[in-house]
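Novice: Could you look at this predicted model? Sequence included:
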Amino acid sequence: MMVLISYDVSTVSAAGKTRLRKVAKECQNHAQRVQNSVFEADLDYSSFLKLKDSLLKLINPEEDSLRFYYLGNNWNKKIEHIGAEKTYDPEGVIII
């Protein structure tokens, strides 16, 4: 299932800057960055739950926010990209 993850982490303190780096790193480990604080994750449900749990443990809910948009399996009919940045194909070939 495709999930769009966005976050806003307060960086007014050193602890907030550390949280921001950790949240970004956790997202990069499991998803594709499409904008600064926005990631697309094409994961099975159990993998998504693990990622969500990890992110919830990293943020401070009093200062930060996380948003999850569940696009499901027919995500390609729900996303329209316009602009200069080339997009990626999450179901395409990945070369490591």
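Specialist: Yep, that arrived. None of the values given here were measured: they were computed from a predicted structure.

Novice: contacts and neighbour counts: CA atoms only from here.
Specialist: OK.

Novice: Show me the helices in this protein, by range?
Specialist: Shown for the chain, the helices assigned by DSSP state H span residues 14-30, 45-58.

Novice: what about those helices, which gets the closest to residue 71?
Specialist: helix 45-58 (12.4 Å; C-alpha to C-alpha).

Novice: quick revisit: winner for burial among the helices of the chain?
Specialist: A comparison of the helices of the chain by mean neighbour count, using mean count of other C-alpha atoms under 10 Å, puts helix 14-30 on top with a mean of 16.

Novice: Structure two is appended below for comparative analysis:
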Amino acid sequence: MLILVSYDVSTETSAGRRRLRRVAKVCLNYGQRVQKSVFECQVNLAQMEMLKNELLDEINEAEDCLRLYRIIEPLEKNLMEFGKFKAVDFESTLIV
């Protein structure tokens, strides 16, 4: 399933700036950045739960905001994309 993760981490303190970097690092372990604080992650149910738990361990719920959206398939009916950056197609084979 495709999950959209969006977050707003308070960076007024050095601890907040560290949280911001750690949240982004967790998201990079599961998907790709599509905007500064938005990631697309192709995960199964177990991975989604791990992602959620790892992110909740990093954020400060009193100061930060975290949202996870499940994108319902078929994607071509639920996703419109405009502009310079185009997301990676998770369904196609990637050769590295």
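Specialist: Everything's here; your move. These numbers were taken from a predicted model, which means no experiment stands behind them.

Novice: hang on, the earlier thing: which among the helices of the first structure is found nearest to residue 89 of the first structure?
Specialist: helix 14-30 (15.0 Å).

Novice: distance from the closest one to the second structure after superposition?
Specialist: With mean C-alpha distance after the TM-score superposition for the first structure, helix 14-30 of the first structure departs from the second structure by a mean of 0.3 Å once superposed.

Novice: Run through the residues that contact residue 20 of the second structure.
Specialist: For residue 20 of the second structure, the contact set (C-alpha atoms under 8 Å, 6 or more residues apart in numbering) comprises 9, 10, 11.

Novice: and the last one, how many neighbours?
Specialist: Going back to what we said before, that points to residue 11 of the second structure. Residues contacting residue 11 of the second structure under the criterion other C-alpha atoms under 10 Å number 14.

Novice: Apart from its neighbours in sequence, what residue is nearest it?
Specialist: residue 17 (4.7 Å; C-alpha to C-alpha, 6 or more residues apart in numbering).

Novice: Just give me the match in the first structure for the one you found.
Specialist: In the first structure, the residue paired with residue 17 of the second structure is residue 17, using TM-score structural alignment.
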